[in-house]
Each structure stands twice: as structure tokens, then as C-alpha cells.
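Asker: need a 3D model of the following:
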Amino acid sequence: MKKTFKIYAVIFIVVMLILALLEVNKKETLNWRKNFDINEKSPFGLFVFNNEAKDLFKNKLKKIEEAPYEYYGQRKKEAHNIVIVQNDLDKESWKKILDQVSNGSDALILSNRVPKDISDSIGYYDSDISFSEENVLKFTDRQYQNDFIKLDKFPSGRGFSYIKPNVEVLGKTVEKNNADQANFIKTSFGKGTIYVHTEPLFLTNYYLLKPGNLKYTQDVFSYLQDRETIWFVKNDTKVSRFFMRFVLANPALKYAWWVFLGGLVLFIFFNAKRKQRIVPVVEPLKNTSVDFVKSIGNLYLQEGDFHDMMAKKAQYFLNKIRMDFLIDTQHMDADFANKLHLKTGKPIEMISEAIALIRKGQDPYANVMKEDLIRMNKLLDEILK
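Answerer: Below you'll find the model as predicted:
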């Protein structure tokens, strides 16, 4: 056991040292996934924009986590603003948004993922893609010509390949080796207006935290009217209900958990080879007295000696009377019967019949039948109860 314990201790220390070295040399890695999540503090999350949105919309912003199809299906709204930021909506939700715009609402869509039939109805076709590593987002409006934002990390390079004549271009993407292409448009739709921007990346934490970039964002949203604004948010980081979420969310606790599981696996692996000695089955001591009595009883039954059995039963009964009730059994007369009647509370007739059978069993010349033995045995047992 001591040797096994030492092996486990050495393995545990080695594992701990390896984990410590890995932790010391570990480099912090950033998550560059374009998640557009309002709770994400990663470079391409919307945590900063979510915190600034309240002031940007003058406290008239309402964030909705329901799909537009569910939200508008349950209530009727007056004309308002609608904001969509890179949200994968179903076609029915897009149609609900177009219905709201037709009735006087304005929609600002910052996304490059719009269903084709919806984009066609708005007034543009599939967007072009540029693979340039850097570009600049600018406005075409003169009052905003000095406001721009430079995208130097993973720009999508999206732009409109074809725009219908009734669509107004508000912004463009400028690249060194490519022609400018429109990325921000405006079009009337029924009683309302639709704005589409194909590069929502400028709203992410990475770009909003850079000096001067906030102005570009303010200019984009300045096209919306000063009224209630509904933002259908994308929230991929809802709180997990997994019971281990707190442990796994903390690096130190997470490593401790994995070390514990690793140690448990090693313990099971090494102990699986151990074999326990066979435990001998110890038979309990048998009560031979009962077997002996049964054997003697069977012997008497086989021999058919009922007279001897009555004599022995009578002897046992009288001995019991002497020991338990302190009654002299030498003379089994009326006085004996009366004393036994008083001590046991049994009827005098039963006692008299039992005495007669006892005398018969003690008489060596009496003719004893099996029925006499059975009757005497029943009476004596009844008296001793």
C-alpha cells in the first residue's frame, strides 16, 4: 500500500507541475469571431455599443429579444424606428418588418445577410465581396464627408452589386486597388424608409473603442427620426443552466476540476488490477437440538410406543408443575387438582381429564391408544399456556 501511495503521489506532482508550466507559458488568445452579441466583450461583440445605445437614442431605445414575427404578431405599434444588427431572422420576421415600414416606420438594417427576395423588394441585388485586408467607410453626404472609419481587421468587403434607380446611396467603401462601391443605401418603402448598411463591423467593440470612430456611428443612426426605436437584439450568451458553469468559467477552478478527474481516472486504472482475496463462506452453527428432538419423535412414531411417549410427556409436565407452580405432584388427588386449577386458572374439568390421562400413561399395564396421546398432549399444552 505504501508503494502504491508513493506512485500516486509522484504522478499527481508531475501532473501538477506540467499544468503549472502550461499555465505560466500560456498566451492570452482573443476571440475574433464575428458574434455581434450584446454581452460579448470580445473584439467583435457589441458590449460597448449596447452600453452607449441608451444615450445614442436619447433613452427612446427598446431592446427586444423576441423575433419580429412574434413581437408584431402580439401587438400593434404606431410608426417607430426598427434596428437590425447582423441578426439571422426568418423570412416571416422580415416580412413583418416590411409591413411595419409600409405603415410609416423606418428600418435601419446593418447586415450582409438578408434573404434575396427581401433584398430584391428593397431595391438591390446580391452584394459584391472584396477580399482586401483594409478599407475605409465613408459617407456620400457632404455634411459627413470628414467622418469616416478605417477597417483594418477582417472587413467583410461587402457592397451592392446593383441598385435600382430609386435608391439613394448614403455611403461607400473605399479601397486602394479597387473601385469604390456603395455600402449604405436609403429607399422609400410604402409610407416609411429603409436604410441598409452592409458592414456592421463598425459597431463592434474593437472599432468603437478607437478614438474618433464613434462619430461615424452617430452619423449612421442620425438618419433615423427622433422617436421610439425597437432593436431586435441578437443574444447568443444567455446564462447557462449547467450546474458546472461557475467552475468551468473560472480558469483556476477549471484546471483543479480536470486534475481531480485525471487523478480519479488514474486511481481507477491502477486499482482495477488489484484482486481481493476470496472471502471464505462461514456456515452458521446449526441448532442440533431441534434435529435431535425431531429424530427422537420420529423414532417413537415409527416404533408406535404411545405408552412410553405418554409417560415421558407426563413426567415432563409434572416436573414443570413442580418448578413453575411449586405444587407437590406426589399425590395427584382432588387437592392437587384444586391447587393446579387456582394456579393456572384452567377449568377443573380440563385438569381432572388431564390427571386421568397422566395416571393412564404412568400405569405400565394400561392399554394406551394414539388418540389418548394426542388428547393428553393437547390438554397439557393448554394447561401450561
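Asker: rest of the way, CA atoms for contacts and neighbours
Answerer: Noted.
Asker: residue 357 contacts residue 376, correct?
Answerer: Yes. With contact defined as Cα atoms under 8 Å, residue 357 reaches residue 376; the gap is 6.1 Å.
Asker: what residues are shared contacts of those two?
Answerer: Residues touching both residue 357 and residue 376 by Cα atoms under 8 Å, 6 or more residues apart in numbering: none at all.
Asker: tell me, how many residues neighbour residue 115?
Answerer: When counting by other Cα atoms under 10 Å, one arrives at 14 neighbours for residue 115.
Asker: here is the second sequence; please produce its structure so I can put it next to the first one:
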Amino acid sequence: MLKKGWIYIAIGVLAIAGILLLEYNKPKQVNWFPSFVSHHKIPYGTYVLNDLMEKKFPVQQVHVPPFEFLIRNDSIKGTYFFVNETVNFEEAELNALLDWADRGNTLFIASDSFEERLMDTLHLEQTNLYNNGQLKPAFFYELVNANLGKKAISFEKDYYTSYFDKLDTLQTIVLGQVYEQADSTRAISKNVNVIQQTFGQGKIILSSFPKAFTNYFILKDDNREYTAGLLSYLDVNGQVYMDNFHKSGKSFYTSPMYLFLNTKELKWAYYLALIGALIYVIFEGKRKQRAIPVVTPLKNQTLAFTRTIADMYYENGEQDLITKHKIAYFLEYIRTRLHMPTTERNDEFLRTLALRSNNSIEDIRELFGLIDKLETKNGITNTELENLNHKIEAFKAKIDGK
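Answerer: This next block holds a predicted model:
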């Protein structure tokens, strides 16, 4: 039997080792989370964008809220660049950015959606464009300026995209458009998704396609031409402030476990250590644990003591004293169990006692008749004492439903 048990253990260990080996060699899943963080190399990070920007523009990475940054650096000039899945500003923050743009600077925001306050200020409205029921969605993006390339770039990772459906034509310059694949029954309808507006002495550029600045988009085919066309509207000689505060992903990780869980080898070393510790606890702990002694609880000797005293009274012929105590304990039982006074034992008391104790009125009269008789009698016999005890026990049994 022992040998057979070791065979089962060996099979289990080999099975676990095989599972771990398969998991270790399994291809790492692609993280498609839209983080837009500058140092993330995942598909929807912006590592490539920031690397290119630092080569072409004088770039400063900003890790604090825009309001705080502009208050500390009130005299700075250039372009404030925001890119994220959704960029939401506080009211004071938005006002500070608009005032900064009004003084001759450029505010560039790439986001799926924009705040209502900003849209009202620029007299814009936005809506969504959904794919035409195709199994493989595809949207086409192109720049309006022919000098930047007229080729449309396709993107097949979204089931919908947003665009500006209403705009102030006197103040707005259209920079980019988006449209979906048209079928034979209808013509292509192009929608505005990148605009530029003059704002005071400066300008504001809005793009509703932030994924154009992600690693996946820039590195795929010739998509970089589209992204470069959008960046061409920035001043090459002007300072560019890259926002790192309004991001969906974490810019840095505070947990020390991130190093282990983000590195494949260290992650599996950590898991193996946990599994080994668990196996050690199960097998070694079970084998070395001392036996817990069984402690016999103390017996309740109250009943035995009571029986001893009762036998002593009975053998010494103290039937009168036993009867007196028996009656006194019975009356105390009625007072505590049935909550009835026993000072007056009249007909009303007997009827109430019969109702509360589940006994018949005849049995109650017979019991208390015997009690009245024995309370006034001297020289009680064993038969009378046994009869009294039998009737009292029968009375209690009916109270307990027996």
C-alpha cells in the first residue's frame, strides 16, 4: 500500500511539472490596455511617439496637473500636448489652459471625447460613427492637406469612432477626416475628426483619434505618415510640453511585486516558491505534529450526591422529612416554572394550574388532595411517599409534553 501511494505522489508531481512547463512556454498574451503612458511599450502605449518627439522637437515631460504646471511656469511658451483615451479637465484647469492658449500658445488634445465646457467654448458638437454591420470593422483616416499625403489609413481595431458633426465653419479649419467602408448601395460619407481653431493669439488642435499616436498604429505599415502629418502642425522650433498626468495607465508602479509579476522568469520562480512552501507545510507539518492528548472532562457529581443524601434519609426512616422537602421543592417548581403563586391553593388556583401544566383538573385535585393530606399527617409510610413521588413526576412529564 505504501509503494502504491508513492506512485500516486510521483504521478501528481510529474503532472504539476508538466503543467508548469506548458504555462512557462506559452506565448505571452498581448496587453491591449489603452494606457497611453510615455514609457509603455505595449500596443496602446506612447513610447514610440515620445521617442520621435524628443528627436524632432524640444520636449519637456510634465508629470504634474496642468493647472499646477502653468501656475509655477506662467511665462512658458510653446505647445501643450495631451493624448489619452479620454482627457477630462477640472474647470479651473481648463480655464488655465485656455488662458495660456489665448496668450499665443498651442493646445493640442487627442481624445475619444471632449468635455462639454470645451466643446461649448469652441462651438463644436461630437457624435459616434459605427461600422456598417461588418464582421471585421474598418475605419479610414486621411488628412485634408494634399501636401501631407492623400493616402487614407485603415484601422481595424475599433467598432466605433467619434467625429465632429457640428462646427463653426468661420473659425474652424478641418485637418483630418474619417469614414467607413461603403457598400454598393451608398456613397462614402466623410466626417471631420481633426480640427484647428484660432483662439485669441494662439490656436487649439483637437483630434478624436488618439490611437493615431500609439505604438501599434505608428509601427503598423505606413501609418506613421498619418501621425507625422498631424505633428507637422506643431512649431518645430517651439517647446513641446508632453502631458503625463492625464493617462489611463499608471505612469509608475508602487508595488514591489510588479518586478516579479511583470518578468516571466521571476514570476514563475515566485510561483514555484509558493507551491514548494505549501507542499512543505502539508507533508512536513503533518508528520512532525505532536499528538494532542485527550482530556476527559470532569463529571457532574451533583445528581449522584443528591441520590446519596436521599438514600440516607430513606434508609434512616425519615419519610416525614423527605415528604416535607418533596412538597416544598414541588411548590417551588410551580412558582419558577409556571410563574404561579402557591400561597392560596383554592379552586381558581387548581383550574389555572391545570391549564398551564397540560394536566386534567381531576389529576390536579387528586395530587393536591394527597399533598394536603400528607402535610398534616405524621408517620408517613413508604407507599404514600412513593405514591406522592409518582404523581409529581407524572405532573412534570405532562408539562414537558411526554
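Asker: overlay the chains and give the TM-score.
Answerer: Once the chains are overlaid, their TM-score stands at 0.64 when taken by TM-score structural alignment, normalised by the length of the first structure; 276 aligned residues with a Cα RMSD of 2.8 Å.
Asker: so what's the residue count around whichever residue in the second structure pairs up with residue 213 of the first structure?
Answerer: Aligning on TM-score structural alignment places residue 213 of the first structure opposite residue 223 in the second structure. A count of nearby residues for residue 223 of the second structure, using other Cα under 10 Å, gives 20.
Asker: again, but for residue 67 of the second structure
Answerer: 17.
Asker: contacting residues for the corresponding residue of the first structure for it?
Answerer: Here residue 67 of the second structure is matched to residue 69 in the first structure, going by TM-score structural alignment. Contacts of residue 69 of the first structure were listed using Cα under 8 Å, 6+ apart, and they are 92, 93, 94, 96.
Asker: state the distance from the match of residue 213 of the first structure to residue 126 of the second structure.
Answerer: Between residue 223 of the second structure and residue 126 of the second structure the distance, using Cα to Cα, to the nearest Å, works out to 25 Å.
Asker: where's the match of residue 67 of the second structure, which helix or strand?
Answerer: Here residue 69 of the first structure sits within helix 68-74, counting by DSSP states H and E.
Asker: tell me which helix or strand comes right after that helix.
Answerer: Downstream of helix 68-74 of the first structure, the next assigned helix or strand under DSSP H and E is strand 81-85.
Asker: if you count neighbours, what's buried in that following strand?
Answerer: 81, 82, 83, 84, 85 (16 or more other Cα atoms under 10 Å).
Asker: aligned partner of the last one in the second structure?
Answerer: In the superposition onto the second structure, residue 85 of the first structure corresponds to residue 83 when matched by TM-score structural alignment.
Asker: where exactly do the helices run in the first structure?
Answerer: For the first structure, the helices defined by DSSP state H occupy 2-24, 47-56, 68-74, 91-102, 116-122, 205-208, 213-221, 245-249, 251-271, 288-303, 306-325, 334-344, 348-362, 370-383.
Asker: and those, which is most packed in?
Answerer: When the helices of the first structure are scored by mean count of other Cα atoms under 10 Å, the highest mean neighbour count falls to helix 205-208 (a mean of 21).
Asker: where does it sit relative to the chain's centre, distance-wise?
Answerer: 36 Å (Cα atoms, centre = their mean, to the nearest Å).
Asker: other residues contacting that helix?
Answerer: Helix 205-208 of the first structure has contacts (Cα under 8 Å, 6+ apart) with 41-49, 151, 201-202, 213-214.
Asker: how does it look with 10 Å?
Answerer: Helix 205-208 of the first structure is contacted by residues 32, 36, 38, 40-50, 52, 149-153, 201-202, 213-217 when judged by Cα atoms under 10 Å, 6 or more residues apart in numbering.
Asker: distance from that helix to the second structure after superposition?
Answerer: Average distance, helix 205-208 of the first structure versus aligned residues of the second structure after superposition (mean Cα distance after the TM-score superposition for the first structure): 1.4 Å.
Asker: which among the contacts of residue 69 of the first structure gets closest to residue 236 of the first structure?
Answerer: Nearest to residue 236 of the first structure, judged by Cα to Cα, of those is residue 93 at 18.4 Å.
Asker: show me what contacts that closest one?
Answerer: Residues in contact with residue 93 of the first structure (Cα under 10 Å, 6+ apart) are 67, 68, 69, 70, 71, 72, 73, 99.
Asker: nearest to residue 382 of the first structure, of those?
Answerer: Closest approach to residue 382 of the first structure among those (Cα to Cα): residue 70, at 87.2 Å.
Asker: nearest spatial neighbour of that closest one, chain-adjacent residues omitted?
Answerer: Spatially, and ignoring its direct neighbours in sequence, residue 70 of the first structure is nearest to residue 93 (7.9 Å; Cα to Cα, 6 or more residues apart in numbering).
Asker: distance-wise, check that neighbour relative to residue 343 of the first structure.
Answerer: 100 Å.
Asker: same thing with residue 351 of the first structure?
Answerer: In terms of Cα to Cα, residue 351 of the first structure sits 11 Å off from residue 343 of the first structure.
Asker: can you pull the residues that touch both of those two?
Answerer: Common neighbours of residue 351 of the first structure and residue 343 (Cα under 10 Å, 6+ apart) are residue 337.
Asker: contacts for stretch 254-268 of the first structure?
Answerer: Residues contacting stretch 254-268 of the first structure (Cα under 10 Å, 6+ apart): 4, 8-9, 11-12, 15-16, 19-20, 23, 244-248, 251, 253, 269, 271-272.
Asker: who's in contact with the match of residue 85 of the first structure?
Answerer: Residues near residue 83 of the second structure by Cα under 10 Å, 6+ apart: 36-38, 46, 108-112, 207-214, 242-244, 246-247.
Asker: kindly report the same for residue 326 of the second structure.
Answerer: Applying Cα under 10 Å, 6+ apart, the residues near residue 326 of the second structure are 320, 332, 371, 385, 388, 389, 392.
Asker: give the aligned equivalent of residue 178 of the second structure in the first structure.
Answerer: Structural alignment places residue 178 of the second structure opposite residue 173 in the first structure (criterion: TM-score structural alignment).
Asker: I figured its match hits residue 180, correct?
Answerer: Yes. The pair residue 173 of the first structure and residue 180 qualifies as a contact (Cα atoms under 10 Å) at a distance of 5.7 Å.
Asker: list the contacts of the residue nearest to the spatial centre of the first structure.
Answerer: The first structure has residue 242 as the residue nearest its centroid, 5.5 Å off, counting by Cα atoms, centre = their mean. Counting by Cα under 10 Å, 6+ apart, residue 242 of the first structure touches residue 248.
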